[in-house]
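J.: How does the following fold in three dimensions:
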Amino acid sequence: MSLPRLFKPFQQVHGASVHPLLTKWFESELGQELLEEEQDILDRVLPSMFGYHLVQTGIGRPHWLAGTSTIHNKLYVSEKPQHHDQYRCVCSRLDELALATESVDVAILHHSLDFDSSPHRALREISRAVIPGGRIVIVGFNPWSIWGLGRFFLMQTAGMPWSGNFISPYRLSDWLKLLDFHVEGYESTAFGLPTANRRTRKLFNWIAYLGQRIWQQRGGVYVLVAVKQVSTLTPIKPRFRTVKDTLVNIPIAGIAKPSTRHQCNPGSSSES
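T.: Next up, the predicted model:
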């Protein structure tokens, strides 16, 4: 049994202020470099996914990452109205998703679970909307990385993105397994130091070089793809008991025949 936390997560305390703060961080030099690396991975993943409807979610100002997808109908789920030429916006909370059940072929979660107050419930809502055989593409911050290590020193400053959830991909895979999803693949990026100082990043560029070759799944950001399992019904033959012949053959010769009655004539006498 878990007890209630004394210090609430950052996104619960500040509420809607998470959106402008994260938008500002993605507009920084470090945030722009991270978006380019994430876009590079998604550009290699999305063209192989087909269907009729694609949904992308995110926090803050929308960063449309599904440009290389061949799916025609594309939606962006946001808590605030958004206007863009590449997508149509659906105003909805992620944990109360205003989408029909089994109506989405591909769902992209761009750091949505990192800054949601109830990420497990949000993931359950997304899984409800995905059709059997559909895919979920999750982009999130990796706690088992240099970025995750720096989070322990920066999360108390209420800065972005260090105050997010930073859900482990292994924990996330367990959640997906409970929702009947199978993890197809996993890639990570952002192996350098999480600092906005360009000179410092270049000075320690050798860390990113080693990370790409030694810690290939320990990047600061991961992209995880999972497919929803198709539920099949296996017919089970009913175990009917064969009805055997339980009748006993009785010989007819031993059965007494009914007595023969004389025909009654009105004019005849019964006396001899």
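
J.: hey, let's count contacts and neighbours off CA atoms from now on
T.: Will do.

J.: shouldn't H111 be in contact with P62?
T.: No - H111 is beyond contact range of P62, at 11.4 Å (criterion: CA atoms under 8 Å).

J.: So these two - more neighbours on which side?
T.: H111 (22 against 17; other CA atoms under 10 Å).

J.: can you tell me how far that one sits from P119?
T.: 11 Å (CA to CA, to the nearest Å).

J.: To compare against the first, here's the next sequence to fold:
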Amino acid sequence: MKPARISKHIQAPSSWQALSNGQWASELLQARLDEWCPKIFGYHFLKIGGLSCELASMHCNVPHHIHLDMTNPHRNVTATPEALPFIEKSIDAVLIANQLEYSADPHGMLREIDRVLVDDGYLLIGGFNPFSLYGITSVLPWKRKKYPWCGRLFTPYRVKDWLGVLNYEVVHHESFAILPATKHEVCWAWAENALVDYFSSLGCMYFIVARKRTVPLKPVKPGWLLRRRLTTAGANLSQMGKGAHSKTRSQDKP
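T.: Now for the predicted structure:
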């Protein structure tokens, strides 16, 4: 397995139009986002990258949306994902759509997101699966320099492993779009429904929803142990009382 961190800089796409079949991919990811947005609550929702900025989140219950990128016209904050200009634990939800593939240090990006995300906050990740009909076309010489194949595609299981190291709980994982986009949408939809139950792990795209979990520094003692100690102490006191009472009676006898 190749290391995740590299020294080469890869320019991330600033718009879905830069990707091959970008509109098709954005519509599929938008459908998953629309399903999860009503389940997220908080005050601040951060979208990282130009692709995330172009995804709508009108059904989200979080009032303040932050669009972070370097070049996308929809941005309202100009910064890089590796150096987020926010204080610790100030963001309630983060969306990164196809950003890990173009990061020289994806581990560092996830650690930076973990720094600004509140406890029990949501992290939504979308990406392309390298082990799919869409991903394996990166071996073709005329595809290697085009988006999204010019980036480093990571499997969803590797991304979930990174999240586990940071103590995130994956609450939802879905792989979809087993067949690449075609001009015949009706035939594509029929084939997709027929294959999804058998080859879902080979989907061209994946969508992961994870929650940040924290372990308290001071562990809470279980209640049954405390009750047991109180019961034992009460029993000892009663035995001591009985012993003292019997001793007094024996002393009172002539």
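
J.: quick revisit: hey, what's in contact with both of H111 and P62 of the first structure?
T.: When contacts are counted by CA atoms under 8 Å, 6 or more residues apart in numbering, H111 of the first structure and P62 have no shared neighbour.

J.: Specify, as a residue range, where the longest strand seen in the second structure falls in the first structure.
T.: Taking DSSP state E as the criterion, the second structure has its longest strand at strand 117-128. Mapped onto the first structure using TM-score structural alignment, strand 117-128 of the second structure spans residues 130-141.

J.: mean per-residue distance, the matching stretch to the second structure?
T.: Taken over the aligned residues, the distance from stretch 130-141 of the first structure to the second structure averages 0.6 Å (mean CA distance after the TM-score superposition for the first structure).

J.: I'd like the distance from that stretch to the chain centre, please.
T.: 5 Å (CA atoms, centre = their mean, to the nearest Å).

J.: buried set for that stretch?
T.: For stretch 130-141 of the first structure, a neighbour-count test (16 or more other CA atoms under 10 Å) marks 130-132, 134-141 as buried.

J.: now do stretch 191-198 of the second structure
T.: 192, 196.

J.: Also stretch 82-102 of the first structure?
T.: Buried residues in stretch 82-102 of the first structure (16+ other CA under 10 Å): 87-90, 92, 94-95, 97, 99.

J.: Select, from these, the two members most distant in space.
T.: Pairwise distances across the buried residues of stretch 82-102 of the first structure (CA to CA) peak at 21.2 Å, for the pair Y87 and D95.

J.: Out of the buried residues of stretch 82-102 of the first structure, which sit inside strands?
T.: Per DSSP E, the subset of the buried residues of stretch 82-102 of the first structure in strands is 88-90.

J.: of those, closest to S2 of the first structure?
T.: V90 (34.9 Å).

J.: Okay, the closest one and G51 of the first structure: tell me how far apart.
T.: 19 Å.

J.: Helices of the stretch 101-250 of the first structure, start to end?
T.: Using DSSP state H, counting those that start in this stretch, the helices of the stretch 101-250 of the first structure run over 119-129, 146-154, 169-178, 198-203, 205-214.

J.: And the last one against the second structure, how far off on average?
T.: I take that to be helix 205-214 of the first structure. Helix 205-214 of the first structure versus its aligned partner: 3.6 Å mean (mean CA distance after the TM-score superposition for the first structure).

J.: ditto for the third one
T.: Compared with the second structure after the fit, helix 169-178 of the first structure shows a mean deviation of 0.9 Å (mean CA distance after the TM-score superposition for the first structure).

J.: Tell me which residues of that helix come out buried.
T.: Buried residues in helix 169-178 of the first structure (16+ other CA under 10 Å): 169, 172-173, 176.

J.: Just tell me the aligned range of it in the second structure.
T.: Going by TM-score structural alignment: helix 169-178 of the first structure matches residues 156-165.

J.: ok, residues contacting that stretch?
T.: Outside stretch 156-165 of the second structure, the residues that touch it by CA under 8 Å, 6+ apart are 107, 127, 129, 169-170, 206, 208, 210.

J.: And stretch 209-217 of the first structure, by the same measure?
T.: Counting by CA under 8 Å, 6+ apart, residues outside stretch 209-217 of the first structure touching it are 186-188, 191-192, 218-219.

J.: Mind telling me the two of those residues farthest from one another?
T.: Longest span within the contacts of stretch 209-217 of the first structure, CA to CA: Y186 and G192, 18.8 Å.

J.: Please say which of the two ends up with more neighbours.
T.: G192 (22 against 14).

J.: Now do K8 of the first structure against N165 of the first structure, distance only.
T.: The value you get for K8 of the first structure to N165 of the first structure, if CA to CA is used, is 12 Å.
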